[in-house]
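K.L.:
can you look at this prediction? I've put the sequence above it.
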Amino acid sequence: MADIEDLLTYLQRGRDAVVWKLDGASEYDIRRPLTSTGTNLLGIVKHLAMIEAGYLGSTFGRPFPEPIPWSDPTLERNADMWATPDQSRDALVDLYRRVNAHSDETVRTLGPRAEGTVPWWTAKNPVTVEYILVHLIAETHRHAGHADIVRELADGSAGLAAGNSNLPEADADWWGDYRSRVDDAASEFL
């Protein structure tokens, strides 16, 4: 069995990466859809708040104590994937942080072997806290990758975390040349 604190650390790294992608970006850039499916930075935060509240809340009989209106199944599809004009960056990030704290408390209170039921799953139930924690780590880091690409599309910012780009140290000219070499190699298959 994995150490629960190690798993929470990995989950927190993904959470922090997603929120960090909002830093320094304009209101427009955090909201605008930059893929054909509408993926946007603030929508990712909103979505993660909702799913984490469900997976580490109601799944284990510890529902998040605040309403999350966009989790209503009668709303339009993908209502959780974009921010309406009245939903502020600060409000959504603050909600996400409160959900994170509630989730961490659920994990620590119940322990890794506690069982619950994911109402929207049909293939695997019951589930353990540890199983859902691993699922959320994967889900959060997947969306952190989306956020990294969307932020790079928005304004060119890229990297893993504040103070750690996890990219080669190079100037804009080097990156331009590198991209050209990659494009040239791909063009061989046109």
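P.N.:
Ah, there it is.

K.L.:
going forward, measure contacts between C-alpha atoms and count neighbours the same way
P.N.:
Will do.

K.L.:
can you map out the strands along the protein?
P.N.:
115-116, 127-128 (DSSP state E).

K.L.:
what's the closest of the ones you listed to R15?
P.N.:
Closest approach to R15 among the strands of the chain (Cα to Cα): strand 127-128, 21.1 Å.

K.L.:
can you give the distance from that closest one to the centre of its chain?
P.N.:
Centroid separation for strand 127-128 versus its chain: 21 Å, with Cα atoms, centre = their mean, to the nearest Å.

K.L.:
ok, stretch 34-50 next?
P.N.:
Mean C-alpha position of stretch 34-50 versus that of the full chain (Cα atoms, centre = their mean) differs by 8 Å.

K.L.:
residues near S88, how many?
P.N.:
Look at S88: counted by other Cα atoms under 10 Å, it has 13 neighbours.

K.L.:
and what of W175?
P.N.:
If we define neighbours as other Cα under 10 Å, then W175 has 13 of them.

K.L.:
tell me how far it lies from V182.
P.N.:
For W175, the distance to V182 equals 10 Å [Cα to Cα, to the nearest Å].

K.L.:
here's the one I want to compare it with:
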Amino acid sequence: MTESEVKADLRLCLQDARDALLWKLEGLPEYGVRRPMTPTGTNLLGLVKHLTGAEAAYFGETFGRPVEAPPLWIVGAAEPNADLWATADETREQIVGDYRRVCAHADVTIESLPLDAVGEVPWGPRHVVSLRRLLVHMVAETQRHVGHADIVRELVDGATGQRPGNDNMAPGDAAWWAEHRS
């Protein structure tokens, strides 16, 4: 494969994960996207906010292309878990808009640099990393959080699915699933 084919494949995987994450918010009321559904407070809007900060850090700051985004608590830039929930004054439209804006900024970084371009991550165990490594990391990181969003969305309203029109679930009604769980 050529570098441009590898880059296109990684970008396709990343964009598929980004789209799936935002799809998990569709059709829910405000309370549904903000509602903490796990003991640690995981919620749909918080996952989007967190990934906004991650894309900005890895594809912006790391390569000398900073972009405004929520700071990541894990790097000591915010209070614990601040990037994992929406404050009362942050709207869904603002958080989703910020995510789209930061993703577009990240896409420019990805398109403009070769896969072996080196950036510097000022936190964590690996300080000098390639664009290829960060692309693979962000595909995995985003898919990981999409998995969280799958579970949270199912807990909020029972909706499941990998993408619109594909619930990716074995056929069965509520009684069948109850029996299956037991």
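P.N.:
Looks like it came in fine. Keep in mind that what you see is a predicted model, and the values were worked out from it rather than measured.

K.L.:
quick one: TM-score?
P.N.:
Comparison of the two superposed chains (TM-score structural alignment, normalised by the length of the second structure) gives a TM-score of 0.91, and 177 aligned residues with a Cα RMSD of 1.6 Å.

K.L.:
related to what we said a few turns ago, want to try CSV for the strands of the first structure, with mean neighbour count and distance to W70 of the first structure as columns?
P.N.:
Below are the strands of the first structure laid out as CSV (neighbours: other Cα atoms under 10 Å; distance: least, Cα to Cα, whole Å):
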stretch, mean neighbour count, distance to W70 of the first structure
strand 115-116, 18, 23
strand 127-128, 17, 25
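
K.L.:
could those strands be laid out in CSV, adding distance to D104 of the first structure?
P.N.:
Shown next, in CSV, are these (distance: least, Cα to Cα, whole Å):
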stretch, distance to D104 of the first structure
strand 115-116, 16
strand 127-128, 14
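
K.L.:
between W175 and V182 of the first structure, what contacts are shared?
P.N.:
Both W175 of the first structure and V182 lack any common contact, where contact means Cα atoms under 8 Å, 6 or more residues apart in numbering.

K.L.:
so which of the strands of the first structure gets nearest L8 of the first structure?
P.N.:
Using Cα to Cα, the nearest of the strands of the first structure to L8 of the first structure is strand 127-128, at 14.7 Å.

K.L.:
report all helices and strands that the closest one contacts.
P.N.:
Counting contacts by 3 or more Cα pairs under 8 Å, 6 or more residues apart in numbering; DSSP states H and E, strand 127-128 of the first structure packs against strand 115-116.

K.L.:
average distance between the strand it packs on and the second structure?
P.N.:
Strand 115-116 of the first structure differs from its equivalent in the second structure by a mean of 0.5 Å after superposition (mean Cα distance after the TM-score superposition for the first structure).

K.L.:
the second structure: matching residues for that strand?
P.N.:
In the comparison with the second structure, strand 115-116 of the first structure aligns to the range 118-119 (TM-score structural alignment).

K.L.:
could you pick out the longest helix of the first structure?
P.N.:
helix 129-155 (DSSP state H).

K.L.:
how much does it stray from the second structure?
P.N.:
Helix 129-155 of the first structure sits 0.4 Å off on average (mean Cα distance after the TM-score superposition for the first structure).

K.L.:
may I see the buried residues of that helix?
P.N.:
For helix 129-155 of the first structure, the neighbour count (16 or more other Cα atoms under 10 Å) marks 129-130, 132-134, 136-137, 139-141, 143-151, 154 as buried.

K.L.:
what's the distance between L7 of the first structure and R181 of the first structure?
P.N.:
From L7 of the first structure to R181 of the first structure the distance is 39 Å (Cα to Cα).

K.L.:
what about the two, which has more around it?
P.N.:
Neighbour count, other Cα under 10 Å: between L7 of the first structure and R181, L7 has more, with 16 against 12.

K.L.:
map the more buried one onto the second structure.
P.N.:
By TM-score structural alignment, L7 of the first structure lines up with L10.
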